[in-house]
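Participant: Predicted coordinates and the sequence they were generated for:
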Amino acid sequence: MKSIQRLKWASLACTGMVALMSTGTAFAADAPPATADDIVVTASRTASFLSKTPIAMTAVTGESLAKSGIVNPTQLDSAVPNLTINRSNGGLQITIRGVTSTDNTEKGDPSAAFMLNGVYIARPQSQEVAFFDVERVEVLRGPQGTLYGRNSTAGVVNVLSAKPKFQFGGSLEASYGNFNAFNMTGVINVPISSTLAMRAAVNYDRRNNYVIDGNPGDHVSLNPFKDNISARLSLLWQPTDALSFYVVGDYSKLKGAMDATVPPGNFYGNIITGARSTFEAPTFLDRTSADYRTLSNVQNQQSRRNNDDKGVMGEINYDLSHVRLTYVGSYRQNIRDEIYNYANGAVMAYFPGTYWQTSHELRAALINTGRLQAQVGGYYFEEQSNITLHLYNLLGPNLDYLFLRNPTIAVNKSVFGQATYALMDNLKFTAGVRYSSDTKSRYGSTAIDSYTSITNAYQLGTFLGRATQESTAARRTFSKTTWRLGLDYTTPLGLVFASVSTGYKAGGFNDGCEVGTGPGCNQRASALYYQPETLTAYEVGAKLRFSPAMRLNATLFHYDYQGLQLSQAAYICGPNGDLLCQITRNAASAKVDGVELDAELRPSENLSVHLAANYLDAHYAQFVPEPGVNFAGRPLDRSPKWTATVGFDYGMPVGDGRLVLSGQTRFSSRYEMADMATYAYFYQPAYTKSDLSLTYTAPKDRYFVSAYIHNIENNVVVTNATAGFFGLVSFGDPQVFGARVGVKF
């Protein structure tokens, strides 16, 4: 099997390289010149200033990320409004303006598209390894289907790694902090010739667990939580002004322990479960950070992660007079080898799995054509996986409860186009459309294996036999046409824009198979399959500059959200309907309304101030999961009504260098989380998190030295909570502090 995978990898990589040699130009061609107080972005698939781009988005440069000490995506919420990125064993869960996905299995699609250099990354487990040697991060809020990869209902997080440059240089940066956190990145950039440049970057990222081992007597270590090494090699070839080739290959080895949750009793008392017409919340306990984070349960086995993630992508741009052709192709593979504990240590699990994905996108854009700008393109995406989940001794001594899924396949075929026409010198009209077809299938079974003994995932006795409980067989095709209409007007103060756009996420299927189609098949079609979710977004906004010392961005939006896909664990599978599995179903509808405001002030040459305030009302309009339970008016998960940020940078010269003191406080009002499996209604009380850093930068940026502290209050924030036998709480970063140093050459 490994040799077949290597051959597949080699053949697809060669195919991508042949395609790269036959199409054609550099994405950044015709980019506007950079300025000291604006950022060049590619949100509209062409280079433009952030202040001139009629999309609700935030762009953060790699320099700003480094200055703020942001070294992973979960910390982006401090810089991006209405964004939450949580980490779990299933990877990253991204929530934008209250829209999210809780299905991180091999069949699930995230509501927010995570992209690396414009390439969609399907598996949440592969999304964190890209976060080093970053040029910038662009976060687009709202549906972006007419231009970006697979459709997304929530928005896009696009991480852009630094491209090779035609000058020799390099850097070495390292940080060390509490929790024995060590992060180091080395970069070297080499101009091989006047037309060819290479960039290589290596990152090492290690830290201990935020969870405290409260039962060392079980002889199971929770550390290190992360022990990752990643490498990236980039090549940029520009043989002519009209033609460029950009190729990136990356590899990551991901290791560490996986026990990163605690029992719900650490945070909550008086937890009420069961279907009911009322929504009693438990008591949020007033405890110390260490008390919240202590895992006292016996862990029945040593958890560990030993995963590989690798990929290759290529982008070609070729100018033909008034047309630019762009091809983006990629292939990625993720191998998971994980041993961990469910139910806070009570259930031992082993997860081996292999995933691969390939995508191909071809676009043609009009350039230098006066009033009309337009793009058309086609997109193909395919993903396959082969996984097994073993749950040991859950159903009885020496029994292995297995979920075998081989293969799970997802194919997306899309065509799209978008055009912008200048009705007047300052007034532009935009229209876009996309047709998407998604085919999903999964085959396999649920079984119970018997052994003479099962001590843990590392120690299995003699295999005795297998009893297949249920077949897994499902296949469906979904299709949808989505569109976008927009107007933007440039005033003396800046840009004003309005848009209506639609988003779509394909439907899917649950575990099991339809009645009458195989042994143990007991699912009705209405229960086995769930439908697509759709979203219509109405938005008006402004990006204004009142003076060199004051900028203001404002956005007002309303979402009509239909068919929300909600996932939960439930005992409904198997021949008798009493085996555990995950199910997804559609909620009827939801409404999302909000206002986003952020301002940049520069009262003096040395002082800059950032102010932001966001209002979000995200709630179910109609949803009755079962008789007597009505969610109408209830808030969507992880959707605080109010968030606000106050930040500053104060710089002063020190000799020929510069010393900068930076600080910010982020406030979030209360938000709620519903465990749909048990009908327990958890919440996170209002909180603040404050950060502070002090950085000295030497003349000509030759080196820097920085000290930082994040979450000064040491508030431990709940990001996910469930009840029952498998109940757990996931939480955000506690107080972290440390120092960073870096040199450039």
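Facilitator: All right, it came through fine.
Participant: going forward, measure contacts between C-alpha atoms and count neighbours the same way
Facilitator: Noted.
Participant: so which strand or helix has the nearest residue to F132 once chain neighbours are set aside?
Facilitator: Closest residue to F132 apart from its sequence neighbours, by CA to CA, 6 or more residues apart in numbering: N203 at 6.7 Å. Using DSSP states H and E, N203 sits in strand 196-207.
Participant: Show me what the helix or strand that that strand is followed by is packed up against.
Facilitator: Once the chain leaves strand 196-207, the next helix or strand it forms, by DSSP H and E, is strand 212-213. Applying 3 or more CA pairs under 8 Å, 6 or more residues apart in numbering; DSSP states H and E, we find strand 212-213 packed against strand 294-295.
Participant: The structure to be compared is supplied as follows:
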Amino acid sequence: MKTHALLLAGVALGTCIAMPAFAQAAPDADTDTGLQDIVVTAQRQSQSLQRVPIAVTAVTAGDLASRQITNTLNLESAVPNLTLTQNGVSVTPFLRGVGSNQSNPNDEASVATYIDGVYIPSVTGNIFKFNNVERIEVLKGPQGTLFGRNATGGVIQIVTRDPDIDAPLLDVSIGAGKYGTIEANGYASTGLGEKAAIDLAVSFDRNDGYGKDINRNADIFKHNQLGLRSKLLFKPGENTEIRLTADYSRLNSTGTDYQLRQGVIGADGVTSYPGKRRTNTDWKNTGDNDIYGASLRIDQDMGFARLASITGYRHVKGDFHLDQDATPTPIVQADINQFAESYSQELQLLAPTDSKIDWLVGGYYFHAKYAYTPLRLGGLAAAPLPAIDLFGDQKTKSLSIYGQATVPVTATTKITGGLRYTYEKQDTDGRTESGGVVFPHAPNALCPGATTDCPQSQDIKKLTWRVSIDQELGDGVLGYLSYNRGIKSGGFNMINAGTPGYKPEILDAYEAGLKMQLFDRRVRLNAAAFIYDYQDIQVFNITGGGAVLTTNAAAARVHGFDADIAIKATSNLTLSGGFGWLDGKYTDFPNATYTPPSPLMGPQVPIDATGNRMIYAPKYSGNVTVDYRMPTSVGEFGVNVSAAVRSRVFVTAANRLAIPGYTVVNSTLSWTSQDQRFGAQFWVRNLFDKDYYLNRTEQALGDIQFLAPPRTIGVTLSFKSR
């Protein structure tokens, strides 16, 4: 720890020595031409981005629209060191190399997603369109105190807008594009008297597909999605705010249309790569889910403190059909039915706004049930039976208490300390059957006396923390050092009943950062260097016949750097970008799995992956955006060009199969009327029609993959009532 702290302190000090002189060189300027201040809730209350001693990338609603960041998957183009992988209708985020490639319903993400303060536990429930969003905050590094639950890699916070009590609002848009793309968004808000308001947000998008299954002569890469969200805001008194929110979304799609990778012969011994955006299967892939939830937030200013109560409920049901072998021969036909339901209750007591010491204490209760209902395997993998049904469930109950305080030591120096204690109990059970007949299993020490099912349980008790010091180094310049510990909870292999559970991951993070706002707010530069010690990493393997197994099998070390910059070059021209660099390697991984590219090349075998690069940890990633606005007598015209680049990433610790690096460019041309009521936008996604992969997977049946969408062109028209 001492070595890490000294190294990061040296980086920060060496950079900081020159900063006061640089800040003093700022020329005089009209402050109206500066960048707008961004308010974030990284510490569970509203603060300026530049005052928070945490590495945060914030993306505003305007940025989302102009850069064509329309859904969860697009977010990685705006956040350095963020990688998002798609598996069916699940999105698994990796931040600074920390993440999980698991896709079971009980495998909560290492990078936790929150919407308006409510935790979204299931990776199946975190792929959605962005609508009525005020901003998205990506907190980097373990957030083991204030967010606690499974925030080893970081937190993605989605903040939606509140309805307006004072005046009604209607904001609608409809767009159409290539491949039968239709996108429609609507937002309506109105006051209900002087103390309440309600809104409704609707989003819809679909496309007719941009690929073909050559065996079934069917269109693929199709989807149809509908989302509804409503919020009621009630202010019964000057010091009380109540927000009741409900949402529903439905997705029907062809799921993950996998193909065999180039040069790979499939498990049937015949089938090979079918061509770009083509598949060759016997089984219709689908990816459908239904998600709904509700939340209640109550904020009460009691004078001596502020009280916040956040109650949340989430329900996810997923139905996926997958031809896992990706050949015309019925070898493995997987019908995957997943279920996740969770309830959470959080209470916070915060310091009054005029307190010199900024403190917060809280408690969090989480109750969830996850299940396969069931996962059915058909085809030759089930022979001589028509199908094999794998049932499994896990129940989780978690209770944590936490507190954090920031104490001013001098007029320019603050120290922050926080602790969180978590107790968790997990129970699981599972069975295998066919045609309603339950299969017996051999005697198992993990569930003594059981013959068909195999019930197990485990308890988890962990203490996590945060310690930081931040120093004002000049006007608009803040430096900080921090040490954080976070955990990702353990769990069970639900469709492998009778196998041991896996324990939590532990991550210790050492970080030094600078936040600078210079030249009369014309330049904003936020940067951080970090070192991670990563222990008991949960590793996920896919074996033949669709079996999956998670174990604690590795340790790793990550060194890295990331930065965000925004420049208001003129009143009409804004330049922004981000850059990330990672050096993440396994320091101890003696029993990794090597999977040959084709099942004809032999079985999976254990290897020593110590020294190999971590999965989904690009050596570099970055983005740059040029945004120009030109006011005229007939309205404002705008041009936005954004590019995202990232280097290759390995998909397993064996470092055999990689997703190649790529650069993708999006662009928009827009017009807004002088009264800002009418608008039109011409957009191009993947401007140069680059072929890049959203997913590649090693499995015993042969390497499989699928490409991102090709160049898509469209037009969106919009209307706003005020």
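Facilitator: Structure received. Note that the structure is a prediction, hence the values are computed from the model and not measured.
Participant: quick one: secondary structure of T74 of structure 1?
Facilitator: Here T74 of structure 1 is helix, with the state taken from DSSP: H, G, I helix; E, B strand; the rest coil.
Participant: And for it, the neighbour number?
Facilitator: 19 (other CA atoms under 10 Å).
Participant: correct me, but it touches I85?
Facilitator: Yes: between T74 of structure 1 and I85 a contact is recorded at 4.8 Å, counting by CA atoms under 8 Å.
Participant: Can you verify V129 of structure 1 is assigned to a strand?
Facilitator: No: looking at V129 of structure 1 with three-state DSSP, it is coil, so not inside a strand.
Participant: Please tell me I have it right and it contacts K253.
Facilitator: No: if you go by CA under 8 Å, V129 of structure 1 and K253 don't touch, sitting 9.2 Å apart.
Participant: Determine which member of these two has the greater number of neighbouring residues.
Facilitator: More neighbours surround V129 than the other of V129 of structure 1 and K253, with 22 against 18 (other CA under 10 Å).
Participant: residue contacts, that one?
Facilitator: V129 of structure 1 makes contact with 230, 252 under the criterion CA atoms under 8 Å, 6 or more residues apart in numbering.
Participant: That one -> structure 2?
Facilitator: Aligning on TM-score structural alignment places V129 of structure 1 opposite F128 in structure 2.
Participant: I'd like to know how far the aligned residue in structure 2 for S547 of structure 1 sits from I567 of structure 2.
Facilitator: Aligned counterpart of S547 of structure 1 in structure 2: F519 (TM-score structural alignment). Distance of F519 of structure 2 to I567 of structure 2, computed by CA to CA, to the nearest Å: 10 Å.
Participant: Quick check: the gap between the residue of structure 2 most remote from its centre and T672 of structure 2.
Facilitator: Most distant from the centre of structure 2: S633, at 42.1 Å, with distances by CA atoms, centre = their mean. Between S633 of structure 2 and T672 of structure 2 the distance is 11 Å, computed by CA to CA.
Participant: Over to C16 of structure 2?
Facilitator: Note on C16 of structure 2: its distance to T672 of structure 2, by CA to CA, is 42 Å.
Participant: residues in contact with the alignment partner in structure 1 of S309 of structure 2?
Facilitator: Aligned by TM-score structural alignment, S309 of structure 2 pairs with Y327 of structure 1. Shown in contact with Y327 of structure 1 (CA under 8 Å, 6+ apart): 20, 23-24, 314-317, 360-363.
Participant: in structure 2, what residues pair with stretch 5-20 of structure 1?
Facilitator: The aligned range for stretch 5-20 of structure 1 is empty, by TM-score structural alignment.
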